[in-house]
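Q: using only what follows, build the 3D model:
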Amino acid sequence: MADAPVVIYPPDEDGGRRVRVDGTILGMAYSVQDVAALLQMAGLQDVDEMDVVRSQVIEWRGGGSDVWIH
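A: Next comes the predicted model:
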């Protein structure tokens, strides 16, 4: 899944995770809700928190959607 269009990087020391879509960093997320909001701002208006947790096109690095601590 190394070529996933959405990549969520491991948490940093503050618990934030970088969110990348198609090679572009959208910003930092501190929760699944933040990931959904960033994806919505990127044009994926129909994405919600459950989509973020269940999606097969999201590659979670350094832990899944429940990991927010460095």
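
Q: CA only for contacts and neighbour counts going forward, please
A: Noted.

Q: show me where the chain has strands.
A: Applying DSSP state E to the chain gives strands spanning 6-8, 17-21, 24-29, 58-60.

Q: another one to check against the first:
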Amino acid sequence: MDVPSIVVHPPALDGSRRVTAGDETLGVASHLDDVVEALRLADLEWIDPETSDLVEWQGGGPEDWPGLSEHHEQ
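A: Below you'll find the model as predicted:
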């Protein structure tokens, strides 16, 4: 089974992060649990987003969910 490249994109101003697999948007996540759910809904639940080499985290890792107030402080 070919698995597309999964990307958790950098946080938006509200702290949410877009999750994509190849050219397809799997969802928008506000927390790591949302990433897990997006993978589950795409039948990719066997991928651990925290440890898998199949997941590329851009703009911070699984623990980085800045909110709007953190963007203003930077």
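
Q: care to give me the TM-score?
A: With the length set by TM-score structural alignment, normalised by the length of the first structure, the two chains reach a TM-score of 0.82; 64 aligned residues with a Cα RMSD of 1.4 Å.

Q: now the helices for the second structure?
A: Using DSSP state H, the helices of the second structure run over residues 32-41, 68-73.

Q: Ser52 of the second structure corresponds to which position in the first structure?
A: With TM-score structural alignment defining the correspondence, Ser52 of the second structure maps onto Ser55 in the first structure.

Q: rewinding a little: most tightly packed of the helices of the second structure?
A: Between the helices of the second structure, helix 32-41 has the highest mean count of neighbours, a mean of 17, where neighbours are mean count of other Cα atoms under 10 Å.

Q: from the centre of the first structure, point out the most distant residue.
A: Most distant residue from the mean C-alpha position of the first structure: Glu13, 16.7 Å away (Cα atoms, centre = their mean).
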